[in-house]
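1. This is a predicted model, with the sequence first.
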Amino acid sequence: MAGCGNMLFNPVNVIKSPLIRYGHKMRGKPPTIARSLKQRLSDENPQDISLTFKVDIGFRLPKLSRQDRLKEHSEFKQRKQERTLEKLSRTQKLSVPLDKVKEEWSKSLAPYQIKTAAEHYGVFEHLFGDAYFYPQVMLDVLYKQKEEDLYMKVHRGNVIKPSEATAAPDVSYTADPATLWTLVLTNPDGHFSSDDSEYVHWFVGNIPGSDVSKGDVVWDYLQPFPPRGTGFHRFVFVLYKQEKRMDYSSLKKEQPCVNLSERTFRTQDFYRERQDDITPAGLAFFQSDWDRSLTDFYHNTLNMKEPVFEYDFPPPYIRPQVLFPLRQPFNLYMDKYRDEKQIAKEFLLRKLKNVHPFRKPDPPLKYPNAVPLDNSKVPSWLRTEIKKARLGWGRINDY
């Protein structure tokens, strides 16, 4: 017992293990570092409701009654037990009508899958803030191409180039002719001067039924123009159902409108002012990035210089230079501390040295590594550079 007591209260053991106090191990962090109970409760129950609460601003989804669900289940069991369908499927002779499949999908799973895709791309967050909706009206958006009978269809985030979306698309959906609708195409990623604003590319209001051509054009169609270096931009079609005829005279601009400041738009403000009279019901969106056709569009249509964006990478960390670097090539080590422009100039001049304006370049060596060097006393770092030049490797071939 005396030995145990000496071991238990030995100050040397306490110094080696600060978490051991009289034979007990502390669980968790010390009280000076750990969070209090009040802090933990505040993290689990935030005061900001927007972090945990989302508002459904769309139409309520129809729910099947118990009898309808039982009927569908019994029909499914009957189809599953049919031997003829199983045989046709096994022999790859079963024909499935795609129109009926699409119609069934639009009635059952489409609102949920479109909403999930929109949440994945952040469409609801950047357009409506803390609100969302289930798209129950299926939008068919088709961009006609120069070739006959060729269309680019807008799905849920597919890529369409600006050169493929120069003209207004054909938009169709199923609606009662006595109803009124509003169609808006907006870009939440492309505003040049404001992070929380958008550019509206198309706005047609008071559409009778599904005839978009008979609606009131508030903003005429403007093709996508994502600047070079900014990656993919989202272009979102939102279809609103109107409760009455809307007055959009305060938004309407002189057509054609190519002034980008007059196309500044915020979907959240637009909906808040008219949320009692319009309800979002349809959604479709695509992505687009820069292509060469936009150079002419910026210069001749928007009458502005084409913007080009580049990311400023932070300079890499380089250790202080030492007098005798060990276990690394001498030339590569010295290049770390030289001006990059000077290095690029040397490589370019080295390549231009063997280029003649009127003669073809010399054919490459058939077996580059088998050709001996002229001087056997070439240092190892220079030997590697000669091998790279013969094999066509390295920065000299990038110019």
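-> It's in.

2. contacts, neighbours, all on C-alpha from now
-> Noted.

3. residues contacting residue 251?
-> If a contact means C-alpha atoms under 8 Å, 6 or more residues apart in numbering, then residue 251 has residue 218 as its contacts.

4. where along the stretch 51-200 of the chain do the helices fall?
-> Per DSSP state H, counting those that start in this stretch, the stretch 51-200 of the chain carries helices over the ranges 66-81, 83-90, 98-108, 110-120, 123-128.

5. Quick one: those helices as JSON lines, columns for distance to residue 351 too.
-> Output for the helices of the stretch 51-200 of the chain, formatted as JSON lines (distance: least, C-alpha to C-alpha, whole Å):
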{"stretch": "helix 66-81", "distance to residue 351": "71"}
{"stretch": "helix 83-90", "distance to residue 351": "63"}
{"stretch": "helix 98-108", "distance to residue 351": "59"}
{"stretch": "helix 110-120", "distance to residue 351": "48"}
{"stretch": "helix 123-128", "distance to residue 351": "49"}
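
6. what about versus this one:
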Amino acid sequence: MDKLDLIPEVLDEEPISVLKVKFQGRLLKPGDVLRPKTVKLVPELEWLNDETALYTVCMIDPDAPSRNDHRFREFLHWLVINAPINRVKGGTTVAGYIGAGPPKGTGLHRYVILVFKQREKIKVEEAKISRYSAFGRARFSNKAFARKYNLGQAVAGNIFLSEWDDYVPKLYRRLEFCPNH
């Protein structure tokens, strides 16, 4: 993951292991380039760690609105807390999943999916964000969130790259979002 310049801008250190991620049955290899229409549905995740612990899952785009102009870094695409191992659906969704949606002409964006082991069950102060809303997602900081809730180093992580395709305008309409405003 470090080859994609995530440390120290997004992470303090590499995740301990590679997160197994499947989008529509396709296994993600770190650094794969995937089209937004391929990642529009919630992925399946699998990680190895403590089966008695709870986990936080986070997906961010550090390149919003582009890799050269990242004034909205990090754009939050998904946040789930208190998830049992390998069962994200068993956790509490703080920010509903939205797939990749890079603006047209901004090139490849990095999408980072991280899993953090929690020391205890957590209750977040942040407002919940619907999967139909873009509001409250810009300028999220995974490092600040991890510090605030004492999450420590990510136990697993993976990354894919994506750029605009014809699915993105459909995503923006669903989110009532215009990237130029």
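-> Looks like it came in fine. Since we're looking at a predicted model, the values are computed, not measured.

7. and of the helices of the stretch 51-200 of the first structure, who's closest to residue 39 of the first structure?
-> Of all the helices of the stretch 51-200 of the first structure, helix 123-128 sits nearest to residue 39 of the first structure, with 27.9 Å by C-alpha to C-alpha.

8. Let me know the outermost residue of the second structure.
-> Residue farthest from the centre of the second structure, counting by C-alpha atoms, centre = their mean, is residue 52 at 23.5 Å.

9. In the first structure, what residue corresponds to that one?
-> Aligning on TM-score structural alignment places residue 52 of the second structure opposite residue 178 in the first structure.

10. Same question for residue 95 of the second structure.
-> Alignment note: residue 95 of the second structure maps to residue 219 in the first structure; criterion TM-score structural alignment.

11. what do you get for residue 5 of the second structure?
-> By TM-score structural alignment, residue 5 of the second structure lines up with residue 122.

12. need the strands for the stretch 251-399 of the first structure, in chain order.
-> Ranges of strands within the stretch 251-399 of the first structure are 264-265, 278-288, based on DSSP state E, counting those that start in this stretch.

13. Name the stretch among these that sits most buried.
-> Mean neighbours per residue, mean count of other C-alpha atoms under 10 Å, is largest over those for strand 278-288, with a mean of 23.

14. For burial, what's the neighbour tally of residue 300 of the first structure?
-> 11 (other C-alpha atoms under 10 Å).

15. Was I right to think residue 16 of the second structure contacts residue 152?
-> No. Residue 16 of the second structure is beyond contact range of residue 152, at 11.0 Å (criterion: C-alpha atoms under 8 Å).

16. how about residue 30 of the second structure, what's its partner in the first structure?
-> Checking TM-score structural alignment: residue 30 of the second structure goes with residue 156.

17. Next, the contact list for that match, please.
-> When contacts are counted by C-alpha under 8 Å, 6+ apart, residue 156 of the first structure touches 114, 117, 118, 284, 285, 286.

18. The one residue sitting closest to the centre of the second structure and residue 128 of the second structure: what is the separation?
-> Centroid-nearest residue in the second structure: residue 59, 0.6 Å away (criterion: C-alpha atoms, centre = their mean). Going from residue 59 of the second structure to residue 128 of the second structure by C-alpha to C-alpha, to the nearest Å gives 15 Å.

19. And residue 118 of the second structure, by the same measure?
-> Taking C-alpha to C-alpha, one finds residue 118 of the second structure at 19 Å from residue 128 of the second structure.

20. for residue 24 of the second structure, same thing?
-> Taking C-alpha to C-alpha, one finds residue 24 of the second structure at 26 Å from residue 128 of the second structure.

21. Please apply the same query to residue 176 of the second structure.
-> As for residue 176 of the second structure, its distance to residue 128 of the second structure is 17 Å (criterion: C-alpha to C-alpha).

22. Residue 152 of the second structure now?
-> Counting by C-alpha to C-alpha, the gap from residue 152 of the second structure to residue 128 of the second structure is 22 Å.

23. try residue 47 of the second structure
-> To residue 128 of the second structure, residue 47 of the second structure is 25 Å away according to C-alpha to C-alpha.

24. returning to what we had before: adding distance to residue 128 of the first structure, write the strands of the stretch 251-399 of the first structure out as a markdown table.
-> A markdown table is the format used below for the strands of the stretch 251-399 of the first structure (distance: least, C-alpha to C-alpha, whole Å):
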| stretch | distance to residue 128 of the first structure |
| --- | --- |
| strand 264-265 | 13 |
| strand 278-288 | 11 |
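
25. so which of the ones you listed comes closest to residue 234 of the first structure?
-> Among these, strand 278-288 comes nearest to residue 234 of the first structure, with 4.7 Å by C-alpha to C-alpha.

26. Residue 239 of the first structure: how many residues sit nearby?
-> Counted with other C-alpha under 10 Å, residue 239 of the first structure comes out at 25.

27. How is it assigned, secondary-structure-wise?
-> Secondary structure, DSSP: H, G, I helix; E, B strand; the rest coil: residue 239 of the first structure is strand.

28. That one corresponds to which position in the second structure?
-> So residue 239 of the first structure corresponds to residue 115, using TM-score structural alignment.

29. Residue 103 of the first structure too?
-> Using TM-score structural alignment, residue 103 of the first structure has no partner in the second structure.

30. wait, what's in contact with residue 103 of the first structure?
-> With contact set as C-alpha under 8 Å, 6+ apart, residue 103 of the first structure has no partners.

31. Neighbour count: residue 118 and residue 128 of the second structure, which is higher?
-> Neighbours per residue (other C-alpha under 10 Å) separate residue 118 of the second structure from residue 128, with residue 118 holding more: 20 against 14.

32. Give me the distance between the more buried one and residue 146 of the second structure.
-> 9 Å.

33. Which residues are in contact with each of those two?
-> Shared contacts of residue 118 of the second structure and residue 146 (C-alpha under 8 Å, 6+ apart): none.

34. For residue 125 of the second structure, give its distance to residue 94 of the second structure.
-> Separation of residue 125 of the second structure from residue 94 of the second structure (C-alpha to C-alpha) stands at 10 Å.

35. Neighbour count: these two, which is higher?
-> More neighbours surround residue 94 than the other of residue 125 of the second structure and residue 94, with 19 against 7 (other C-alpha under 10 Å).
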